[in-house]
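[1] need a structure here:
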Amino acid sequence: MIINHQNSHLIFPFTAIVGQEEMKLSLILNVIDPKIGGVVIMGDRGTGKSTTVRALIDLLPEITVVSDDPFNSDPQDIDNMSYFVHEKIKKNESISTSKKKISMINLPLGATEDRICGTIDLEKALTEGIKAFEPGLLANANRGILYIDEVNLLDDHLVDILLDAAASGWNTVEREGISINHPARFILIGSGNPEEGELRPQLLDRFGLHAKIGTVKDPEIRVHIVGQRAEFDESPLLFRKKYEKKQKQLADSILYARDNLDKVKINLDLKKNISKVCSELKIDGLRGDIVINRTAKALTCFEKRTQVTSNDIFRVIFLCLRHRLKKDPFETIDSGKQVYEAFKKIFN
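    Here you go, the predicted model:
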């Protein structure tokens, strides 16, 4: 399912969402730098996980695509074009381009591997000598967002496929010796309720960020949220009009950050301290180090600054490391105390 931007007037505005700052920041930073690696959002039922993710589509910038390409290829990025576009270039055919909003693809829990990856029409390929490929959700999600609600209930095999594609940026489909591959660079967003089961640590580690959300306890805020929802349900267009200015300001800030991310610098001492924290916490591999660097730079650029500070790192390090900590299998994900103590020790 592709969420249609023409029906965005029915979607709750992102800037109207009260609280859940951790989740909102994680989503924004991933849109600014998709190489952060996505986010898994875990929390109680009814805490606005799906509402917030779907509200994100209003803020997504436009991208340039090859008009008739089902893979949303970037006409300026030769290394990541689909075979469809490469064939046109070889034949010296003209390539038309168009602008479109970044797509958000919703992956249903019952989706099969063929629906996700796409299928090869073997009979057509053998009889007509062409690679007849029916694109799947990964093709639709290229250069966009792939959202899985209740990701912890999705079959581990399918989650592995999604994470492999997200990490490599390519999807490969093979059948009877015939192979097709196409670009599949997307932001993977998963949400779920931890009471229904956690993701395996190996899968959790593959998500760039981990956002924890909980039920709002303050009665006044709860009343405010209920009132907002009632107001939106009664008149979505009128409610959205109240937030038009804030929505545009936030969308402009995201676009600015995407365009200026390469101007942000992080000095060597901060990089060393990041790696020292990861080492102190016995984080496996280097993914934690890389994600902290990227996320801190995205935050810095979002706030229209060019130099990462230790405070920027402090604000994102919990999102980057809490799901990578070694823990007792009977414990829940660390509340952040271990990360805080390591940060305080290394960064003084």
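[2] can we go C-alpha only for contacts and neighbour counts from here?
    Noted.
[3] burial of residue 341, as a residue count?
    Residue 341 has 13 neighbours, counted by other Cα atoms under 10 Å.
[4] where's it, which helix or strand?
    Secondary structure from DSSP states H and E places residue 341 in helix 337-347.
[5] who does that helix touch, helix- and strand-wise?
    helix 268-280, helix 310-321 (3 or more Cα pairs under 8 Å, 6 or more residues apart in numbering; DSSP states H and E).
[6] Quick check: residue 346 vs residue 117, distance?
    Counting by Cα to Cα, to the nearest Å, the separation of residue 346 from residue 117 is 44 Å.
[7] what about those two, which has more around it?
    More crowded of residue 346 and residue 117, by other Cα under 10 Å: residue 117, with 23 against 14.
[8] Spatially nearest residue to the more buried one (excluding sequence neighbours)?
    residue 136 (4.9 Å; Cα to Cα, 6 or more residues apart in numbering).
[9] quick one more, to check against the first:
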Amino acid sequence: MKLNTVENLVRPVFPFTAIIGQEEMKLALILNVIDPSIGGVMIMGDRGTGKSTTIRAIADLLPEIEVVADDPFNSHPYNTDLMSEEVKESFNSQITLSQKKIKVPMVDLPLGATEDRLCGTIDIEKALKNGIKTFEPGLLAKANRGILYVDEVNLLDDHLVDLLLDAAASGWNTVEREGISIRHPARFVLVGSGNPEEGELRPQLLDRFGMHAEIRTVKDPDLRVKIVEERSAFDQNPLDYVESYRSTQDNLKERILAAQNILSDVHIDYDLKIKISEVCSQLDVDGLRGDIVTNRAAKALAAYKNEDSVTIEHIETVITLCLRHRLRKDPLESMNSGDKVDKVFQKVFQ
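    Predicted structure coming up:
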């Protein structure tokens, strides 16, 4: 008789490799997982197009990570850049730290979340009475070395979006109250999703997301029927359905791991860097984030394809994802921002 453990009571997640279509969104998520320094992804699209399903599926696909046991920040056992201050002190003092493996954290930020819930709180009373820094970790601590997912990010308070993006860019979260300061690592892949009908993000916030994927409802009736059938098969028998995708899931896991391992060796020619910057310049993209992210995404794609140098095809695949949300809005412009990026790319690279 099989015992009911927490693991087998939790409902299985729909397999990432079973998701039909939405290739742009899937590629953006995979590249951010390979190189989190790309800066996350904003996914905008119609309701009911599988945004949440896909994001949860990518988290379930990732290999387990090593953490220090009983540490609220998922500190790395031997990489000091990914340790909390307390763990780093123990590590430097050569104290043996117990380790364990956990699934990559997948943290949902609810719409009604407060700043304290997001960043954590300091117990001032204990600090003043006993001289002890007592910190109640927030969602940024739980998301360290994982994925932080914000559904309906365009409805989230701008102040919270600012905090999120600052933590994602710096990799650290700092909480200060009454002269007491606590700092902990907050390295995560930030994924936002939303429906454009419910309002856009401010341009300066949108620009802080590394990539921007647009998804649309599938129009082809045959494909729609296939999606419905796949979902029905999963709902009827989730365990058997997940098992049937085991080998394809494992293959993708191995590809992602291999890409992470060779990423630092991937080379991009100076001429290609110049052309990427020329595209950004001709599109009148503010700042240099577009240049940086396009370079990083192209290298991550080359690593994903197990190639050691970036080609024009790699750049063509990622450049729209990296630049479309950085263009200035012109109310008289009839061309889609993605098409505009592609048009300038063809002109510069051909």
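[10] Can you give me the TM-score here?
    Superposed pair, TM-score by TM-score structural alignment, normalised by the length of structure 1: 0.95. Supporting alignment: 345 aligned residues with a Cα RMSD of 1.7 Å.
[11] ok, back up a step: ok now do the alignment partner in structure 2 of the residue nearest to residue 117 of structure 1, which residues does it touch?
    By TM-score structural alignment, residue 136 of structure 1 lines up with residue 138 in structure 2. Residue 138 of structure 2 makes contact with 116-121, according to Cα atoms under 8 Å, 6 or more residues apart in numbering.
[12] Can you list which of the residues you listed carry over to structure 1?
    Among these, the contacts conserved in structure 1 (both residues aligned by TM-score structural alignment, their matches' Cα atoms under 8 Å) are 116-121.
[13] before we move on, back to that, where in structure 2 is the aligned partner of the helix holding residue 341 of structure 1, by residue range?
    By TM-score structural alignment, helix 337-347 of structure 1 lines up with residues 339-349 in structure 2.
[14] Would you indicate which residues of that stretch are buried?
    Within stretch 339-349 of structure 2, the residues scored as buried using 16 or more other Cα atoms under 10 Å are 340-342, 344-345.
[15] and whatever residue of structure 2 lines up with residue 315 of structure 1, how many residues sit next to it?
    Alignment note (TM-score structural alignment): residue 315 of structure 1 maps to residue 317 of structure 2. Look at residue 317 of structure 2: counted by other Cα under 10 Å, it has 16 neighbours.
[16] Looking at the kept ones among the contacts of residue 138 of structure 2, which are in helices?
    Those of these mapping onto helices are 116-119, per DSSP state H.
[17] out of these, who's nearest residue 211 of structure 2?
    Minimum distance to residue 211 of structure 2 across those is 22.9 Å, recorded for residue 118 (Cα to Cα).
[18] Now do the contacts for the aligned residue in structure 1 for that closest one.
    Aligned by TM-score structural alignment, residue 118 of structure 2 pairs with residue 116 of structure 1. Counting by Cα under 8 Å, 6+ apart, residue 116 of structure 1 touches 136-138.
[19] And for residue 148 of structure 1?
    Neighbour list for residue 148 of structure 1: 106-109, 188-191 [criterion: Cα under 8 Å, 6+ apart].
[20] Please apply the same query to residue 98 of structure 2.
    68-69.
[21] Now check it against structure 1: what is it aligned to?
    Match for residue 98 of structure 2 (TM-score structural alignment): residue 96.
[22] try residue 221 of structure 2
    Under TM-score structural alignment, residue 221 of structure 2 pairs with residue 219 in structure 1.
[23] Distance-wise, check its match relative to residue 116 of structure 1.
    As judged by Cα to Cα, residue 219 of structure 1 and residue 116 of structure 1 stand 42 Å apart.
[24] next one: residue 325 of structure 1
    Distance from residue 325 of structure 1 to residue 116 of structure 1, by Cα to Cα: 30 Å.
[25] Check residue 96 of structure 1 too.
    From residue 96 of structure 1 across to residue 116 of structure 1, the span is 27 Å (Cα to Cα).
[26] And residue 319 of structure 1, by the same measure?
    Counting by Cα to Cα - residue 319 of structure 1 and residue 116 of structure 1 are separated by 28 Å.
[27] go on, residue 149 of structure 1?
    15 Å.
[28] Residue 24 of structure 1 belongs to a helix?
    Yes - using DSSP: H, G, I helix; E, B strand; the rest coil, the assignment for residue 24 of structure 1 is a helix.
[29] Who's the closest spatial neighbour of the counterpart of it in structure 2, skipping the chain neighbours?
    Mapped onto structure 2 by TM-score structural alignment, residue 24 of structure 1 lines up with residue 26. Leaving aside its chain neighbours, residue 26 of structure 2 sits nearest to residue 54 (7.3 Å; criterion: Cα to Cα, 6+ apart).
[30] quick one: that neighbour and residue 18 touch, right?
    No - using Cα atoms under 8 Å, residue 54 of structure 2 makes no contact with residue 18, being 9.8 Å away.
[31] Give the full set of residues in contact with the aligned partner of the residue nearest to residue 26 of structure 2 in structure 1.
    With TM-score structural alignment defining the correspondence, residue 54 of structure 2 maps onto residue 52 in structure 1. Neighbouring residues of residue 52 of structure 1 by Cα under 8 Å, 6+ apart: 14, 17, 24.
[32] rewinding a little: run a quick neighbour tally on the match of residue 24 of structure 1.
    Neighbours of residue 26 of structure 2 under the rule other Cα under 10 Å: 19.
[33] what's the spacing between it and residue 52 of structure 2?
    Residue 26 of structure 2 is 12 Å from residue 52 of structure 2, by Cα to Cα.
[34] how near is residue 215 of structure 2 to residue 51 of structure 2?
    Shown here: residue 215 of structure 2 relative to residue 51 of structure 2, a distance of 9 Å by Cα to Cα.
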